[in-house]
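S.K.: Fold the following, please.
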Amino acid sequence: MTTPDLLRPLAILAAMRDIPGWLEDDEAELLIAAAAHVTRGGGARRLVEIGSYQGRSTIVLAATIRALSPDSRVFAIDPHEGTVGSADARLNHGSPTFDAFVANIAAAGVAAFVEPVRSLSYEARWNDTIDLLFIDGLHDRFNVERDYRHFARFLNPDAIVLFHDYAAYYPGVVAFVDTLVAQEGWSIAAHAGSMVMLYRGA
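M.R.: From the prediction side, this is the model:
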């Protein structure tokens, strides 16, 4: 008899905390809830993450689908060049992160549920539907919008979109998310820390 893989949010948060990054516990809890929401109907789902860094949020998403929807996959898109921040304010350039990313998802036991895409988001080739889109790349308005527009046409009608760093310290993220809500039929479903979750609806 196969032992079931139970969803254990506290264990996911504990594993996440060992990984360098900026995702806080309440934001990770919202990611868990979002991944659980899009997988609730069964079947294989595609979760696309833009901006993986060393795998902190990737592990949260992948551990959730491992427990709830093992046929689903997280597509983790990042060039892993070590550049973070905002192009209209300050960019920080660190060491390449791909080796650390691969090691971290393997150590967390979720590598089988992650498809790394080592690419700039807008250069990534994509032709499949998307059930969850999580945008956490560069945080200026131009790059946030470019990330979203490149994948928006692939979103399922009931897909959800999450943005990290929806906060005053990154006004470009706030401006673009507010535009989606005001002009493009999206509504805010939930907000935790600087994480905001959108769905299509009134």
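S.K.: C-alpha only now, for contacts and for neighbours.
M.R.: Noted.
S.K.: Would you confirm that residue 27 belongs to a helix?
M.R.: Yes. Applying DSSP: H, G, I helix; E, B strand; the rest coil, one finds residue 27 inside a helix.
S.K.: how near is it to residue 145?
M.R.: According to C-alpha to C-alpha, to the nearest Å, residue 27 and residue 145 sit 21 Å apart.
S.K.: Please provide the structure for the following sequence as well, for comparison with the first:
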Amino acid sequence: MPLSTSSSTLPDDRRTVADNTPGFMPADEADALHRVADRFLSEPDSVGIGVEIGTYCGKSTVYLGDAAQRHDALIVTVDHHRGSEEHQPGWEYHDTTLVDAHAGLLDTAARFRRTMFDARLEHTVLGLLAPSTAAARVWGRAVDFVFIDGGHSMEAAQNDYDGWATWVRPGGALLIHDVFPDPADGGRPPYEIYRQALDSGQFTEADAHGSLRVLVRR
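M.R.: Prediction:
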């Protein structure tokens, strides 16, 4: 199931919104994510729901939301909006413009809402403001895909995998971002959970684009 089987593309107005949104996903990988989401949400046995773990300001969510809107589906995007390890003061990706002066902590929730407003996706994308582990405890239904792009510590990646991979329907997809087989190219935790998914025997690799991996549930 190569990614090229779907020819869907993000409209120019929404691409502009995504391009102007803080985030770290390369455009070519975001386009691949869009095609994958479109594919799984359009299948005959689709349940009409995709989940994203790790919202940040909503850059990749625009791509997912656009694909979902085409099929009258929904995207649930989960984030505590306090930033991952690399977003904290003193780290490379800390953005002082996203700090809540009242709490003295990063708060990306308002920027995410602005992104969804500008992209006209407020009725398609449901923002779940909670840690991934807490949200997983109250979740209770199958989904067409889970896209894991949250914290990159081993604990965070493991929690995302343990809490959410189980909800992918048979024939649905587990999508993992920032998978780098060579340690010199990037952090290991996303690669480690990717290997766990394959070694579990529940998922098979269907495709890859850059650091994005597409695994299909048996």
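S.K.: Tell me which residue of structure 2 matches up with residue 162 of structure 1.
M.R.: Correspondence of residue 162 of structure 1 to structure 2, assessed by TM-score structural alignment: residue 175.
S.K.: Burial check on that match, number of neighbours?
M.R.: 25 (other C-alpha atoms under 10 Å).
S.K.: I figured it was touching residue 213, is that so?
M.R.: Yes. Residue 175 of structure 2 is within contact range of residue 213, at 5.6 Å (criterion: C-alpha atoms under 8 Å).
S.K.: what's the counterpart of residue 194 of structure 2 in structure 1?
M.R.: Counting by TM-score structural alignment, the partner of residue 194 of structure 2 is residue 177.
S.K.: do residue 155 of structure 2 as well
M.R.: Aligned partner of residue 155 of structure 2 by TM-score structural alignment: residue 142.
S.K.: what sits against that match?
M.R.: Contacts for residue 142 of structure 1 (C-alpha atoms under 8 Å, 6 or more residues apart in numbering) come out as residue 172.
S.K.: Run the chain-centre distance for the helix or strand hosting it.
M.R.: Using DSSP states H and E, residue 142 of structure 1 sits in helix 141-152. The chain centre lies 14 Å from the centre of helix 141-152 of structure 1; the measure is C-alpha atoms, centre = their mean, to the nearest Å.
S.K.: Next, the mean deviation of that helix compared to structure 2.
M.R.: Taken over the aligned residues, the distance from helix 141-152 of structure 1 to structure 2 averages 1.6 Å (mean C-alpha distance after the TM-score superposition for structure 1).
S.K.: Would you mark the buried spots in that helix?
M.R.: Across helix 141-152 of structure 1, burial judged by 16 or more other C-alpha atoms under 10 Å covers 141, 143-145, 147-148, 151.
S.K.: Determine which two of the residues you listed are furthest apart.
M.R.: Farthest pair in the buried residues of helix 141-152 of structure 1 (C-alpha to C-alpha) is 141 and 151. Separation: 16.0 Å.
S.K.: Next, work out how far apart the match of residue 155 of structure 2 and residue 134 of structure 1 are.
M.R.: Residue 142 of structure 1 is 16 Å from residue 134 of structure 1, by C-alpha to C-alpha.
S.K.: Next: residue 37 of structure 1.
M.R.: 14 Å.
S.K.: Give me the more crowded residue out of those two.
M.R.: More neighbours surround residue 134 than the other of residue 37 of structure 1 and residue 134, with 26 against 14 (other C-alpha under 10 Å).
S.K.: Quick check: the more buried one touching residue 57?
M.R.: No. Counting by C-alpha under 8 Å, residue 134 of structure 1 does not reach residue 57; the two are 9.5 Å apart.
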